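Colleague: heads up, no residue letters with this:
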């Protein structure tokens, strides 16, 4: 007779999950202390929601006291081409692999709910279904369940799927035989740490999110701090550098499910076209896609950083056109981008500075004018040699 756990695994694979393992709610006793240290050091930045339910994150039973087993599931989203290739195309923007297709929250949630319905009937026990919007520490739990291990970049690494796994979980009120955890196979390798453009890893297995490009372009709501702008390059949503650098990716295979594959128009979209997006155009382009969550203004902020880093004077028009945008965040980054591409043209738009009321935008104007190349141009316009 086929065991209930075997049936669970078979059903999970039929639902589109590539790997399924089981652990216990007591399997990550070290997690609360690590989370407290992370929060105490301020490495979470503006992600206040991590503080709000930190107790539930660190101890699964506090989230749902009835839990007896945690079913951890993974979906492969491995790319079918080099995710770093687009970094050489400075007239295009690079979107993180996971955000080039349909929103994985929606895709995986449907699979989790379907599997959960079946499991509830098969086990006769209550359950809860979670994806990463809930206070669940998926990566430590996935490592405890044997899906992989947390690499030095703090993300999960799998021997079969490299660094390319979406995670979901089902908390079950019935006890299931747990799987053995996966041991750490990173060894002396530090490829992921060395690949980070902004030095966001103060030590192996520790991430300062405030320096991470994924945080800066997604979670951060304000201007990109000046110290990180050049290092961001043309990454306009997220960053895959540390993931792509992992040697274990050589064993990974491209995602087999169509819904998790990249949309052609989002592989390396043209910066000039993106800069023209209004709110309606943004919503249309990123319908059913994770990028929609940041909103048009923050996305255009990222696009302008990429434009400023492009070295392509042909993109100066795109930056200049956004100097009068309704969003102060966009106007601020437009000043920075144009100061990088065509300082003389920015000087010609100085009348906008005189009408500007937003302190953040004025700060960008003052910062641009402090640059020697712009200062000299201003003086020459008023007859000073």
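Modeller: The structure has been received and is ready for your questions. Computed from a predicted model, the values in this text were never measured in an experiment.
Colleague: from here on, contacts and neighbour counts on C-alpha atoms
Modeller: Fine.
Colleague: just give me how far the helix or strand harbouring residue 365 sits from the chain centre.
Modeller: Per DSSP states H and E, residue 365 falls inside helix 359-369. On the basis of C-alpha atoms, centre = their mean, to the nearest Å, helix 359-369 sits 28 Å off its chain's mean C-alpha point.
Colleague: tell me the helix or strand right after it.
Modeller: Taking DSSP H and E, what comes next after helix 359-369 is helix 372-381.
Colleague: got the angle between that following helix and helix 359-369?
Modeller: Here the directions of helix 372-381 and helix 359-369 differ by 80 degrees (axes from the mean of the first three to the mean of the last three C-alpha atoms, to 10 degrees).
Colleague: another structure for you, compare them:
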């Protein structure tokens, strides 16, 4: 391609991306990032991926885009803004409500973005053919494939990976969904983003569970997003009080970033928070059966964790709430069919009415066979508050 043709192609991509609702677009070459690869390898070697077994399994393919697809020559990285219309941390002061991460308060972003990436990729390939560049191919990715999207976003000039390991933008702050188009076209790459965090450590200091061992490092095993979404194991007791009323994900490190002074509200209607998910009542959520859960979260990313995990998270929030009105529901869930729910009901009851929990322990242990639930009953101590 000539330089003029390359410039026209990039202009086409940027304009079509804006038409489809993307707020930023950049081009990265297909070479891997040595620093990103080293950080990922260290993350896995230290076991910081927790129970996410797919991380070590896909480690080699993540190091370089060409390890994933040898034919790729350029990568179009796109961002879609999902900025909230209110302070996402205000909900933390309402203990009778559940705090849901901003990104999960409406439609699943995978569904919103992937179709538009496919449309843009198809138009890009067709435009290249019409311009006489021959037949080319393109593949689209949104989070679910072994693609290091945040380092790619930095390489494409969309921003930089902050100390909280997420991508930051001078124009949109923290609230960005990322997607990418891998193509066999040779497009001119953009200048990489430059780290502008400086000496700020607001995100590191805001983490309720101290999930950042150092700037630019994350220990997922301590991260509330991992604990409430990714792991199926019981959430360790040492993190439960710090979770407060966070029942799906955590926005603290994103929300406190000073660069959010430039952030905008989401323009895509499917990413604007549903009113019923901004501050849902814990008593309503604790009463969800499987059918209710599926109906409430149809089309939402929350649906993928399942009712049992979600209600377990809500029970931790109930235990932290100090709300006696939640006691009947918590006690009722001691007999839930799902062991993870029963286990967290024990913990929540111990927090809300420790004496009542101790009185119920002997008969409960007579019939309980699940070891995780039994261990929750056993650790109830007279001194616990």
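Modeller: Right, received. Where do you want to start? What you see is a predicted model, and the numbers here were worked out from it, not measured in a lab.
Colleague: one step back: buried ones in the helix holding residue 365 of structure 1, by neighbour count?
Modeller: Neighbour-count burial for helix 359-369 of structure 1 flags 360, 361, 362, 364, 365, 368, 369 (criterion: 16 or more other C-alpha atoms under 10 Å).
Colleague: and these, which two are furthest apart?
Modeller: Farthest apart among the buried residues of helix 359-369 of structure 1 by C-alpha to C-alpha are 360 and 369. That separation is 14.5 Å.
Colleague: counterpart of residue 297 of structure 2 in structure 1?
Modeller: Superposed on structure 1 with TM-score structural alignment, residue 297 of structure 2 falls opposite residue 286.
Colleague: hmm, back to that, ok, and what's touching the helix holding residue 365 of structure 1?
Modeller: Applying C-alpha atoms under 8 Å, 6 or more residues apart in numbering, the contact partners of helix 359-369 of structure 1 are 328, 329, 331, 332, 333, 335, 336, 339, 353, 356, 374, 375.
Colleague: could I have the buried ones of the residues you listed as PyMOL selection syntax?
Modeller: Remark: buried members of these, expressed as a PyMOL selection using 16+ other C-alpha under 10 Å:
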select buried, resi 328+329+331+332+333+335+336+339+353+374
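Colleague: and the helices in the stretch 51-200 of structure 1?
Modeller: 54-58, 60-63, 104-123, 138-145, 191-195 (DSSP state H, counting those that start in this stretch).
Colleague: what count of nearby residues applies to residue 253 of structure 1?
Modeller: 16 (other C-alpha atoms under 10 Å).
Colleague: likewise for the one 4 residues further on?
Modeller: Burial measure for residue 257 of structure 1: 12 neighbouring residues, criterion other C-alpha under 10 Å.
Colleague: so it versus residue 214 of structure 1, what's the distance?
Modeller: Distance, residue 257 of structure 1 to residue 214 of structure 1, by C-alpha to C-alpha, to the nearest Å: 25 Å.
Colleague: and if you look at residue 43 of structure 1?
Modeller: With C-alpha to C-alpha as the criterion, residue 43 of structure 1 and residue 214 of structure 1 are 13 Å apart.
Colleague: for residue 176 of structure 1, same thing?
Modeller: For residue 176 of structure 1, the distance to residue 214 of structure 1 - C-alpha to C-alpha - is 36 Å.
Colleague: same question, residue 350 of structure 1
Modeller: 33 Å.
Colleague: try residue 18 of structure 1
Modeller: In terms of C-alpha to C-alpha, residue 18 of structure 1 sits 25 Å off from residue 214 of structure 1.
Colleague: residue in structure 2 matching residue 258 of structure 1?
Modeller: So, by TM-score structural alignment, residue 258 of structure 1 is matched to residue 269.
Colleague: same question, residue 183 of structure 1
Modeller: With TM-score structural alignment as the criterion, residue 183 of structure 1 matches residue 194.
Colleague: how many other residues sit next to the residue nearest to its match when sequence neighbours are not counted?
Modeller: Nearest residue to residue 194 of structure 2 in three dimensions, chain neighbours excluded: residue 160, at 6.0 Å (C-alpha to C-alpha, 6 or more residues apart in numbering). Residues within reach of residue 160 of structure 2, counting by other C-alpha under 10 Å, total 25.
Colleague: with residue 377 of structure 1 instead?
Modeller: Counted with other C-alpha under 10 Å, residue 377 of structure 1 comes out at 19.
Colleague: and for residue 256 of structure 1?
Modeller: Residue 256 of structure 1 sits with 16 neighbouring residues when counted by other C-alpha under 10 Å.
Colleague: if we can go back for a sec, out of the contacts of helix 359-369 of structure 1, who's nearest residue 1 of structure 1?
Modeller: Using C-alpha to C-alpha, those come closest to residue 1 of structure 1 at residue 329, 62.4 Å.
Colleague: and residue 192 of structure 1, what's its match in structure 2?
Modeller: Aligned partner of residue 192 of structure 1 by TM-score structural alignment: residue 203.
Colleague: the closest residue to its match other than its chain neighbours: which element?
Modeller: Distance criterion C-alpha to C-alpha, 6+ apart; nearest residue to residue 203 of structure 2, sequence neighbours excluded, is residue 253 at 4.2 Å. Using DSSP H and E, residue 253 of structure 2 sits in helix 252-255.
Colleague: and that helix, how far from structure 1 on average?
Modeller: Taking mean C-alpha distance after the TM-score superposition for structure 1, the mean distance separating helix 252-255 of structure 2 from the aligned residues in structure 1 is 0.3 Å.
Colleague: now do the buried residues in the helix or strand just after that helix.
Modeller: Reading on from helix 252-255 of structure 2 to the C-terminus, the next helix or strand found by DSSP H and E is helix 275-278. By 16+ other C-alpha under 10 Å, the buried positions in helix 275-278 of structure 2 come out as 277, 278.
Colleague: distance from the following helix or strand past helix 275-278 of structure 2 to the middle of the chain?
Modeller: Note on helix 275-278 of structure 2: by DSSP H and E, the next helix or strand toward the C-terminus is helix 282-286. Distance, stretch centre to chain centre, for helix 282-286 of structure 2: 23 Å (C-alpha atoms, centre = their mean).
Colleague: which residue numbers in structure 1 go with helix 282-286 of structure 2?
Modeller: Taking TM-score structural alignment, helix 282-286 of structure 2 hits residues 271-275 over in structure 1.
Colleague: what comes up buried for the matching stretch?
Modeller: 271, 272, 274, 275.
Colleague: all helices of the stretch 201-350 of structure 1, in order?
Modeller: With helices called from DSSP H, counting those that start in this stretch, the stretch 201-350 of structure 1 shows them at 213-214, 226-232, 241-244, 271-274, 279-285, 295-309, 316-321, 328-341, 343-348, 350-355.
Colleague: thanks a lot, catch you later.
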